[in-house]
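J.: Structure here, sequence nowhere to be found:
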């Protein structure tokens, strides 16, 4: 008898330890929907301490959760799964009906899948955005080509050159989308190699600005840069240029016509800070953290649904791979859009005689 009691106590202790080690919220109910067992995760979720003997709906304040249990009893499935929302979080709920010696118990497991739901939604938005980004330039190219083929007379040279320039711009748009997808894929798979060398920052910034000249000229936007000569950083030329190009691309997209974008730097003994400032609407304070997430877009209705939502995520990956930090400054702290990132500072090059 004593041995049986010892074995039972051991089993209870083992089950309690296992349940409290689980990330999921776990509960066991009797036939009257009263809680007879609960783990720490469930107590924290519903902010109740040892609510043994209380009804499920009283403990959880969730009629939806009780409805899941009722459905499990109704269908008598071995495991019944449903997704519900509790306190603005998405949970996958698994209910299992257990029969033991004429008694009926219901086991409940709740897993927070809010991040997964948000990621799936972001991926759907990303697919829609990329489809739009790819379809738009392809359609425009087709229209331009058709207009050339259907001219009543031979197209004039001036018109032909203009049409070819338009095709070139649309082709650049396609290449931009494809490059963003390739960049993120390589970075996240670990295939992107960071070649850390000492770099002169001024010609690097100048190179990035030159690459964005065509895009900025379409909106009559002037890009200026204020970078001291001989300011050197540790980094990979191509990757850091990609960061600056992406940030300039973002600034151009949000800037009004005829405005100005400024690239400036400041430095301490250990690091260099780069700022890209535009005269657009800026980033709201509640979005400064999420704006660097993959596929995330700031109010697509205002941006016309343009962009893949990958550019800033790529910037974050690259800067952090260099040991730096990147952030957006909220509207309450600055006028217009302002993005900042840091790089390790290298020693200035000296001339030896």
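T.: That came through fine. Because the structure is a prediction, the values reported are computed rather than measured.

J.: going forward, measure contacts and count neighbours with C-alpha atoms only.
T.: Will do.

J.: helices and strands around the one helix or strand residue 118 maps to, which ones?
T.: Residue 118 is part of helix 114-149, with elements assigned from DSSP states H and E. Applying 3 or more Cα pairs under 8 Å, 6 or more residues apart in numbering; DSSP states H and E, one finds that helix 114-149 makes contact with strand 89-100, helix 157-188.

J.: dropping in the other structure now:
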């Protein structure tokens, strides 16, 4: 939608500039060139006021009509392209949702039927029920995340900000997830200031951002990967990054990785991912007026997810 708005504004500015320049040219021509050419053929006062003035107005009307028609055609084309783009994204989103719900649902239905028909041996029933519970919880997680993702685009969604210590927030989540780093034998490095960094943010949503990025670093990297969590501030701007020494992200995926369900079927099916974590993260950061991107120019690391925010009330 932002692309469509920008296109309309640019086209409007172009049409306005054309009309202004044409108006200056037409009336300049009317005032100097045309009267000079007909000085000896007509009474100058009457001719200028009636005939040449009429030509100038007609010329302007033609120019305005032509520009208006061109503007209409360009905007209509941009709207149609944006509509098709949105429809394609929506269809892809629905297809991915169906795909991600179908796999666990198939398992749940199949195992439930097997239990109902007494096909599963008694000693395996408990583990079977556990698998059903896990799959059901995974489906519930996807549905809740989809609800959260959709809610952020509604007018009713409001961020309630308060002053929080971002350094403390980062340390809290690093401590909470430390056992997961240890399980994967990851080396964790925390680079944050010793003193508190107070910013006006929504604590719940920003905690979700940090948690999603840490989850991404743990889930999508191999054992022994080095991970760094860092923070700096400068003139009211906050920069937070989570770097790792794992595999690089392909260039083509970097352009779409913050869109829903872009982490790939393998990651969603075998690593427990929902495909919505980074999409939700990006929306939360943008709701705070910030930006998030992938930086591959980080010393000692292959990539970093970097977010920047400006302090506001």
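T.: That came through, no problem. Bear in mind that the values here come from a model prediction, so they are computed numbers and not experimental data.

J.: quick one, strands of the stretch 251-353 of the first structure?
T.: For the stretch 251-353 of the first structure, the strands defined by DSSP state E, counting those that start in this stretch occupy 260-267, 271-277, 326-328, 338-344.

J.: Show where the shortest one falls in the second structure, residue numbers please.
T.: Here strand 326-328 of the first structure aligns to the second structure at residues 292-294, judged by TM-score structural alignment.

J.: List the buried residues in the matching stretch.
T.: 292-294 (16 or more other Cα atoms under 10 Å).

J.: ok, back up a step: which one of the strands of the stretch 251-353 of the first structure lies closest to residue 13 of the first structure?
T.: Counting by Cα to Cα, residue 13 of the first structure lies closest to strand 326-328 out of the strands of the stretch 251-353 of the first structure; the figure is 48.0 Å.

J.: returning to what we had before: the match of strand 326-328 of the first structure vs the first structure, average offset?
T.: Compared with the first structure after the fit, stretch 292-294 of the second structure shows a mean deviation of 1.3 Å (mean Cα distance after the TM-score superposition for the first structure).

J.: circling back: check which residues of the helix holding residue 118 of the first structure are buried.
T.: By neighbour count on 16+ other Cα under 10 Å, the buried set for helix 114-149 of the first structure is 119, 122-123, 125-126, 129-130, 132-134, 137-138, 141, 144, 148.

J.: repeat for stretch 244-255 of the second structure
T.: For stretch 244-255 of the second structure, by 16+ other Cα under 10 Å, it's 244-246.

J.: cool, and stretch 8-25 of the second structure?
T.: By 16+ other Cα under 10 Å, the buried positions in stretch 8-25 of the second structure come out as 8, 11-12, 15, 19, 22-23.

J.: Residue range in the first structure corresponding to it, please.
T.: By TM-score structural alignment, stretch 8-25 of the second structure lines up with nothing in the first structure.

J.: same check, this time on stretch 148-162 of the second structure
T.: Under TM-score structural alignment, the match for stretch 148-162 of the second structure is residues 183-197.

J.: Map residue 63 of the second structure onto the first structure.
T.: Using TM-score structural alignment, residue 63 of the second structure pairs with residue 16 in the first structure.

J.: Now do the contacts for the residue nearest the centre of the second structure.
T.: Nearest to the geometric centre of the second structure sits residue 282, at 5.3 Å (Cα atoms, centre = their mean). Contacts of residue 282 of the second structure were listed using Cα atoms under 8 Å, 6 or more residues apart in numbering, and they are 258, 291-292.

J.: What residue in the first structure is paired with residue 212 of the second structure?
T.: In the first structure, the residue matched to residue 212 of the second structure (TM-score structural alignment) is residue 246.

J.: give me the number of residues near that match?
T.: Around residue 246 of the first structure there are 22 other residues, counting by other Cα atoms under 10 Å.

J.: In space, what's closest to it - neighbours in sequence excluded?
T.: residue 311 (5.8 Å; Cα to Cα, 6 or more residues apart in numbering).

J.: got it, and residue 168 of the second structure?
T.: What sits nearest to residue 168 of the second structure in space, not counting adjacent residues and going by Cα to Cα, 6+ apart, is residue 196, at 7.2 Å.

J.: again with residue 332 of the first structure
T.: For residue 332 of the first structure, the spatially nearest residue (Cα to Cα, 6+ apart) is residue 285, at 6.8 Å.

J.: Surely that neighbour is in contact with residue 334?
T.: No: Residue 285 of the first structure is not in contact with residue 334 according to Cα atoms under 8 Å; the separation is 10.5 Å.

J.: I am finished for the moment; much appreciated.
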